[in-house]
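[1] dropping a prediction and its sequence here:
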Amino acid sequence: MVRRTQADMEQTRATLLQTARQVFSTRGYGETSMDDLTAQANLTRGALYHHFGDKKGLLAAVIEQIDAEMDARLHAISDTASNPWDGLRSRCRAYLEMAREPEIQRIVLRDGRAVLGAPTPQAQLHCVASLRGILQQLMEQGVIAQASPQALALLINGGLAEAAFWIAEAQGQHQRLEQALAAMELMLKGLRAGN
């Protein structure tokens, strides 16, 4: 019996993730069979079961990977902004614009919600934590009114997530994006101190 090294196991997991991401993006979760997926990855069903439990577990892992990439992109936007207020606005805008990216739209916003339900609190932790930090900084600077940074981060994140689902779900995405961006600006304007 051949013993697999840790590096082999990690490579197998990475291959399954990469293949699933590509196949889910082009065909969709519902149109992808485990046999097709494992054949394309040149692996066995047993490898998929070992690493992810089942196809649903594989989808959750792909979404987690995409969420981490989205979070890194959002951090880069807010971290390079000229000030925290512009960082917050740009970050929120970018999140809504991501709803029109085909991979995010199909895997995260459509298939993920249909198969796994609403985003798990775990998937939201990074976004909420970084938003909370930005909001706390803006409160300390007197840019926005005082409130619970955690509650405010949860409300903003939840609103953005629902707007992203709304943008991704139907025809007229450009129009929906424009409407969501206008509403977002109005909502954020309401946070400003002295309003």
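    Cool, got the structure.
[2] alpha carbons only for contacts and neighbour counts from here, please
    OK.
[3] can you tell me the element the residue positioned nearest the centre of the chain falls in?
    For the chain, residue 67 is the residue whose C-alpha lies nearest the centre (Cα atoms, centre = their mean; 3.5 Å). Assessed by DSSP states H and E, residue 67 sits inside helix 55-79.
[4] let's bring in a second model and compare:
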Amino acid sequence: MARRRSDMVEETRARLTRAARKAFAQKGYAAASMDDLTAEAGLTRGALYHNFGDKKGLLQAVVDQIDAEMAERARLAGSQAGSDWDVLLAESEAYIEMALEPEVQRIVLLDGPAVLGDPSRWPTQDSCLRTTTRTVEALVAEGVVKPVDPEAAARLLNGAALNAALWIAASDDPRAVLPKAVAAFRSLASGLLASSDFGSDPATGEPS
């Protein structure tokens, strides 16, 4: 019985999250009414309040879901790179490039910060920070990166990638901004390298 109840709760949350994700992507957070999205899910406002507290809580759940998907996609992009340094760049650039996607733009990079506050303080960003910190620690140990504080470097790298994505999402011409943002990110990141032999040309991404 307890298992069945748990499954029902998860199904209710999943239905509400799917409906909200669709509504927030198509209409934006402000224009998406709770009545419309609960009707889309075939549920009531009471179910929304019980599971998420309010509309803001539902947005948080949707943002967490998309953010987790973005992190996994970035990880997969990094898994196809070569060295640990190339992995770090590939993951960061993949995250930046996702800012071109309408759903990511509207929900995660525009409405998310406006409603939920500073993205760097979101729980999903803590996980990304820990991952980047571990990577920098390894790079410092290998002598690839200068002997900097790993957490400090990780915070600055993640912050640069996040702000690049925010810039792209808010711009009038995201596709024109993307290459500028990626080139600038590469240039900033290369300042951490102990030797230019480890780096790539910021403009092309090719080994220097």
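    Thanks, I have the structure now. Model, not experiment: these values are computed from the prediction.
[5] one step back: what does the helix holding residue 67 of the first structure rub up against?
    17, 20-21, 29, 34, 48, 52, 84, 86-88, 90-91, 94-95, 104, 107-108, 112, 115-116, 123, 126-127, 130 (Cα atoms under 8 Å, 6 or more residues apart in numbering).
[6] and for stretch 144-161 of the first structure?
    With Cα under 8 Å, 6+ apart, stretch 144-161 of the first structure has contacts from 92, 95-96, 127-129, 131-133, 135-136, 138-139, 191-194.
[7] filter the residues you listed down to the buried ones.
    Buried members of these, counted by 16 or more other Cα atoms under 10 Å: 92, 95-96, 127-128, 131-132, 135-136, 138-139, 191-192.
[8] please tabulate the residues you listed in a markdown table, including the columns distance to residue 11 of the first structure and secondary structure.
    Formatted as a markdown table, these follow (distance: Cα to Cα, whole Å; DSSP: H, G, I helix; E, B strand; the rest coil):
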| residue | distance to residue 11 of the first structure | secondary structure |
| --- | --- | --- |
| 92 | 35 | helix |
| 95 | 31 | helix |
| 96 | 33 | helix |
| 127 | 28 | helix |
| 128 | 31 | helix |
| 131 | 33 | helix |
| 132 | 35 | helix |
| 135 | 39 | helix |
| 136 | 40 | helix |
| 138 | 43 | helix |
| 139 | 45 | helix |
| 191 | 46 | coil |
| 192 | 48 | strand |
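[9] could you work out the most separated pair of those?
    96 and 139 (23.7 Å; Cα to Cα).
[10] and stretch 62-79 of the second structure against the first structure, how far off on average?
    For stretch 62-79 of the second structure, the mean deviation from the first structure after alignment is 1.3 Å (mean Cα distance after the TM-score superposition for the first structure).
[11] give me the buried stretch members for that stretch, please.
    Neighbour-count burial for stretch 62-79 of the second structure flags 62-64, 66-68, 70-71, 73-75, 77-79 (criterion: 16+ other Cα under 10 Å).
[12] got it, and stretch 152-163 of the first structure?
    Under the neighbour-count criterion of 16+ other Cα under 10 Å, stretch 152-163 of the first structure has 152-154, 156-157, 160-161, 163 buried.
[13] just the ones in helices from these, please.
    152-154, 156-157, 160-161, 163 (DSSP state H).
[14] rewinding a little: which bit of the second structure covers the helix holding residue 67 of the first structure?
    Mapped onto the second structure using TM-score structural alignment, helix 55-79 of the first structure covers residues 55-79.
[15] ok, back up a step: I'd like the ones in helices among the buried residues of stretch 152-163 of the first structure as TSV, with distance to residue 185 of the first structure appended.
    Shown next, in TSV, are those (distance: Cα to Cα, whole Å):
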residue	distance to residue 185 of the first structure
152	15
153	16
154	17
156	12
157	14
160	12
161	15
163	13
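[16] closest one of the residues you listed to residue 10 of the first structure?
    Distances from residue 10 of the first structure to these, taken by Cα to Cα, are shortest for residue 161, at 31.3 Å.
[17] how close does stretch 127-137 of the first structure sit to the second structure?
    On superposition with the second structure, the mean distance recorded for stretch 127-137 of the first structure (mean Cα distance after the TM-score superposition for the first structure) is 1.0 Å.
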